[in-house]
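S.K.: Just a sequence and a predicted model for now, questions to come.
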Amino acid sequence: MTLTKNKYYFEALDYFPYNMSECLDALNYALSYEPEDADSLCLMGRVYSEVLKDYETGKKYFEEAMQSNIANVNTPKFYIECLLSNEDYEEAEKLIEYALKMKGIDKAEILNCKSLLSERKGDNKKALEILKEARIFSYCRSTLDILDDREKLVQEKMPETNKKEETE
């Protein structure tokens, strides 16, 4: 059954987010073969949170994915992004702290989410500090580019006096 489930999961992943009809068909097949598959549940959460902007339903799928496999390193990043979009900052903060302790997780991605949390709370200076920490855990050019873009964005949002202090 796992091979069949994986086939449909990978099809769904391939279709996401460009062909949602085919994505949902494949995802429903994958979940029918293995209803507690964390990766399939996570992708369903992404469908609801990223495409449909139904954050509450997305959160339910992410919670189910976490309960199904607490060690799955794919779920926390997308779950955190859903929580941030839904302005569930306390939940996001707890999940970030948990995720940073997970073995094998991309810490740069999670720290980028933590920076976004600080920025959404209005603490741009802390957001910049976290982005600097995230650079330590960046092991590819694309991640560094993302962090550089985020850093520029946060700096542009800061008042002129704070910008001068940061550059000194």
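M.R.: Nice, thanks for sending it over.

S.K.: C-alpha only now, for contacts and for neighbours.
M.R.: Noted.

S.K.: Phe62: neighbouring residues, count only.
M.R.: Residue neighbour count, defined by other C-alpha atoms under 10 Å, stands at 28 for Phe62.

S.K.: what sits against Arg150?
M.R.: Neighbour list for Arg150: Leu131 [criterion: C-alpha atoms under 8 Å, 6 or more residues apart in numbering].

S.K.: just Leu13 next, same as before
M.R.: 23, 43.

S.K.: Please state the offset of the helix or strand it falls within from the chain centre?
M.R.: According to DSSP states H and E, Leu13 maps onto helix 2-15. Offset of helix 2-15 from its chain centre (C-alpha atoms, centre = their mean, to the nearest Å): 21 Å.

S.K.: Whichever helix or strand comes after it to helix 2-15, inter-axis angle?
M.R.: Downstream of helix 2-15, the next assigned helix or strand under DSSP H and E is helix 20-33. With axes from the mean of the first three to the mean of the last three C-alpha atoms, to 10 degrees applied, the angle from helix 20-33 to helix 2-15 works out at 160 degrees.

S.K.: what sits up against helix 20-33?
M.R.: Applying C-alpha under 8 Å, 6+ apart, the contact partners of helix 20-33 are 1-2, 4-9, 11-17, 37, 40-41, 43-44.

S.K.: Filter those down to the buried ones and hand me the ChimeraX line.
M.R.: Applying 16 or more other C-alpha atoms under 10 Å to those, the buried members can be selected in ChimeraX as follows:
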select :5,6,7,8,9,11,12,13,15,16,37,40,41,43,44
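
S.K.: tell me which residues in the longest helix seen in the chain are buried?
M.R.: Assignment by DSSP state H gives helix 141-157 as the longest helix of the chain. Under the neighbour-count criterion of 16+ other C-alpha under 10 Å, helix 141-157 has 143-144, 147, 150-151, 154-155 buried.

S.K.: next SSE after it?
M.R.: Next element after helix 141-157 (DSSP H and E): helix 160-167.

S.K.: Next up, a structure to set beside the first:
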Amino acid sequence: MPVRDERGLYERISLEAFQAELSWATILCKCPAFRAAFDDFDPDRIAGYGDTDVERLMADAGIVRNRAKILAAVANARATVRLREHGGLTDLVWGVQATRHPQAAHVRRDSHHLPPIAGPVQSAARTRARVRRPDHHAHALMEAIGVIDTHLLDSHRRGSSGIWPA
């Protein structure tokens, strides 16, 4: 569903970063703890975080305790605040939206057009490759917030964002 507010976008970007190399189930189960630990993903408050806050977060067993990801969340909050001078995070993220709906010929019509499910070895290799490709995370974010709709044409979710026709 569409997410167009700064706080909501910052939260999704942060959670995408924390999810790297982990399952979404792990992150979704920890969402309440993340929101509590990160001041409900308020970019202004997080932009002011210092070393004491980073250490507090590193000690919080309710969230993913990865120093690099925590530091990235703080850096992204600071960047979010600075972006306000140039239109803001919402304009930046939604500015990549296509001006017209992708042609149906380029969209998967039904489950027969999906790639085969990979086994554990192939899946692990794909995950490692995606972590090294930031564009994968950007694409996943754009799907999650409604900028793009990659649902199958016969899916009940196709067009549910209200942005693109079914």
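M.R.: That came through, no problem. Predicted, not measured: the structure shown is a model, and the values here were computed from it.

S.K.: TM-score for the pair, please.
M.R.: TM-score for the superposed pair, counting by TM-score structural alignment, normalised by the length of structure 2: 0.27. Supporting figures: 82 aligned residues with a C-alpha RMSD of 5.5 Å.

S.K.: circling back to that earlier point, check the buried residues of helix 141-157 of structure 1 and tell me the two furthest apart.
M.R.: Taking C-alpha to C-alpha as the measure, these span a maximum distance of 18.3 Å, between Thr143 and Gln155.

S.K.: got a list of what Tyr9 of structure 1 touches?
M.R.: Tyr9 of structure 1 neighbours (C-alpha under 8 Å, 6+ apart): 26-27, 30, 39-40.

S.K.: mind redoing it with 7 Å?
M.R.: 26-27, 30, 40 (C-alpha atoms under 7 Å, 6 or more residues apart in numbering).

S.K.: Please report the distance of Tyr10 of structure 2 from Ala77 of structure 2.
M.R.: 7 Å (C-alpha to C-alpha, to the nearest Å).

S.K.: Settle it for me: which of these two has more neighbours?
M.R.: For Tyr10 of structure 2 versus Ala77, the count of surrounding residues by other C-alpha under 10 Å is larger for Ala77: 25 against 20.

S.K.: counting contacts, what elements does the strand or helix carrying that one pack onto?
M.R.: Assigned by DSSP H and E, Ala77 of structure 2 belongs to helix 67-83. Contacts defined by 3 or more C-alpha pairs under 7 Å, 6 or more residues apart in numbering; DSSP states H and E place helix 67-83 of structure 2 against helix 6-19, helix 43-47.

S.K.: how about the ones you listed in a markdown table, adding distance to Gln122 of structure 2?
M.R.: Supplementary listing: the helices and strands packed on helix 67-83 of structure 2 in a markdown table, determined by distance: least, C-alpha to C-alpha, whole Å:
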| stretch | distance to Gln122 of structure 2 |
| --- | --- |
| helix 6-19 | 19 |
| helix 43-47 | 37 |
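
S.K.: Packed most tightly, which of the ones you listed would that be?
M.R.: Highest mean neighbour count among these (mean count of other C-alpha atoms under 10 Å): helix 6-19, with a mean of 20.

S.K.: separation between Tyr8 of structure 1 and Thr57 of structure 1?
M.R.: Taken as C-alpha to C-alpha, the span from Tyr8 of structure 1 to Thr57 of structure 1 is 22 Å.

S.K.: which residues does Thr2 of structure 1 contact?
M.R.: No contacts exist for Thr2 of structure 1 under C-alpha under 7 Å, 6+ apart.

S.K.: give the contact list for Leu15 of structure 2.
M.R.: Taking C-alpha under 7 Å, 6+ apart, we find Leu15 of structure 2 in contact with no residue.

S.K.: any idea how far it lies from Pro120 of structure 2?
M.R.: Note on Leu15 of structure 2: its distance to Pro120 of structure 2, by C-alpha to C-alpha, is 24 Å.

S.K.: One more: Val54 of structure 2?
M.R.: Distance, Val54 of structure 2 to Pro120 of structure 2, by C-alpha to C-alpha: 34 Å.

S.K.: what's the answer for His137 of structure 2, then?
M.R.: 21 Å.

S.K.: who has more neighbours, those two?
M.R.: Just comparing His137 of structure 2 and Pro120: by other C-alpha under 10 Å the higher neighbour count belongs to His137, 18 against 9.

S.K.: nearest residue to the more buried one other than its sequence neighbours?
M.R.: Glu16 (6.6 Å; C-alpha to C-alpha, 6 or more residues apart in numbering).

S.K.: Can you tell me how far the one you found is from Val121 of structure 2?
M.R.: From Glu16 of structure 2 to Val121 of structure 2 the distance is 23 Å (C-alpha to C-alpha).

S.K.: now do Arg82 of structure 2
M.R.: Using C-alpha to C-alpha, Arg82 of structure 2 is found at 42 Å from Val121 of structure 2.
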